[in-house]
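Student: Any chance you could fold what I've pasted below:
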Amino acid sequence: MPYAATFTPEALTRAEVDAKRGPMVLEFGTNWCGWCRGAQPHVQAAFAQAGTDVPHVKVEDGPGRRLGRSYGVRLWPTLVFLRDGAEVDRLVRPQGAAEIAQALGRISDA
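Tutor: Next up, the predicted model:
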């Protein structure tokens, strides 16, 4: 499967994320990160398997990036699963679509 991730510079502030209603996934990483690239087939498969329209925001992370620091992100990719602005689950360097799909289920069913 081709690499399809495009991490973009921060477009949301922590206050905006905290104020969001409903489910959302923040995925922290970079376009050049090998771990991030390797996780993309799993991420894509999980979202397809879940059949959900949960917003999925790929946030470019790095030193001085406030949103990632506010979530304590240290390794990439880190997926933060949110419901009504509150963290429900977190996966760091996910190894398969199943664990991502399970976390998606937890925020979609809440």
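Student: all contacts plus neighbour counts: C-alpha atoms, from now on.
Tutor: Will do.
Student: which residues touch Cys36?
Tutor: Gly29, Thr30, Trp76, Pro77, Arg93 (C-alpha atoms under 8 Å, 6 or more residues apart in numbering).
Student: pretty sure the second one contacts Arg65?
Tutor: No - in this structure, Thr30 sits apart from Arg65 without contact. The criterion is C-alpha atoms under 8 Å, and the distance is 11.8 Å.
Student: Which helix or which strand is home to the residue most central in space within the chain?
Tutor: By C-alpha atoms, centre = their mean, the chain has its centre lying nearest to Glu27, at 2.4 Å. Assessed by DSSP states H and E, Glu27 sits inside strand 23-29.
Student: sorry, back to before: farthest pair in the contacts of Cys36?
Tutor: For the contacts of Cys36, the maximum inter-member distance is 12.8 Å, found between Thr30 and Arg93 (C-alpha to C-alpha).
Student: before we go on, could you also do this sequence so I can check it against the first one:
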Amino acid sequence: MSRIVNTNEFISEVENKQGTVVVDFFATWCGPCKMLSPVYNSLGEEMKEKTEFLKVDIDQSMELAQKFAVNTVPTVIVFKDGKEVDRLVGFIPKKNLKDKVEQYL
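Tutor: As a prediction, this is how the structure comes out:
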């Protein structure tokens, strides 16, 4: 299960971290988010030795959603050394997401 982080944790877990971190911006009421969740969690488990997969609930951390201009959920943002390097919007098949993340490892 991917860990949900709040705004304070986001700074230390993503913005101040070296390496690659993948963040799923989601909402509990979002249908495509519910479809992506098992794919995201499974990939996070598979790749846990290489990178960290975190989640941000946009309703609980609106300031993060605004800061990163997340207007549609799910939005998966790949961070490298604390900076956004890529973004995927909507449901993403597992292979596509894995291929995208591996580009930044």
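Student: After superposition, what is the TM-score?
Tutor: The TM-score (TM-score structural alignment, normalised by the length of structure 2) is 0.78; 104 aligned residues with a C-alpha RMSD of 2.6 Å.
Student: what about the helices in structure 2?
Tutor: Secondary structure of structure 2 by DSSP state H: the helices cover 7-10, 31-46, 62-67, 94-102.
Student: I figured Val88 of structure 1 hits Gly105, correct?
Tutor: No - using C-alpha under 8 Å, Val88 of structure 1 is not in contact with Gly105; the gap is 10.8 Å.
Student: Please tell me how far Ser61 of structure 2 sits from Phe10 of structure 2.
Tutor: Here the distance between Ser61 of structure 2 and Phe10 of structure 2 works out to 10 Å (C-alpha to C-alpha, to the nearest Å).
Student: And these two? Which one has more around it.
Tutor: Phe10 (20 against 16; other C-alpha atoms under 10 Å).
Student: corresponding residues in structure 2 for the strand holding Glu27 of structure 1?
Tutor: Using TM-score structural alignment, strand 23-29 of structure 1 corresponds to residues 20-26 of structure 2.
Student: picking that back up, out of the helices of structure 2, which gets nearest to Val78 of structure 2?
Tutor: Across the helices of structure 2, closest to Val78 of structure 2 is helix 94-102 (C-alpha to C-alpha), at 7.0 Å.
Student: in the closest one, what counts as buried?
Tutor: In terms of neighbour count (16 or more other C-alpha atoms under 10 Å), helix 94-102 of structure 2 has its buried residues at Leu97, Lys98, Val101.
Student: likewise stretch 83-95 of structure 1?
Tutor: Using 16+ other C-alpha under 10 Å as the test for burial, stretch 83-95 of structure 1 gives Arg83, Asp84, Gly85, Ala86, Glu87, Val88, Asp89, Arg90, Leu91, Pro94.
Student: Pick out whichever of those sits closest to Pro55 of structure 1.
Tutor: Closest to Pro55 of structure 1, out of all of those and judged by C-alpha to C-alpha, is Arg83, at 11.0 Å.
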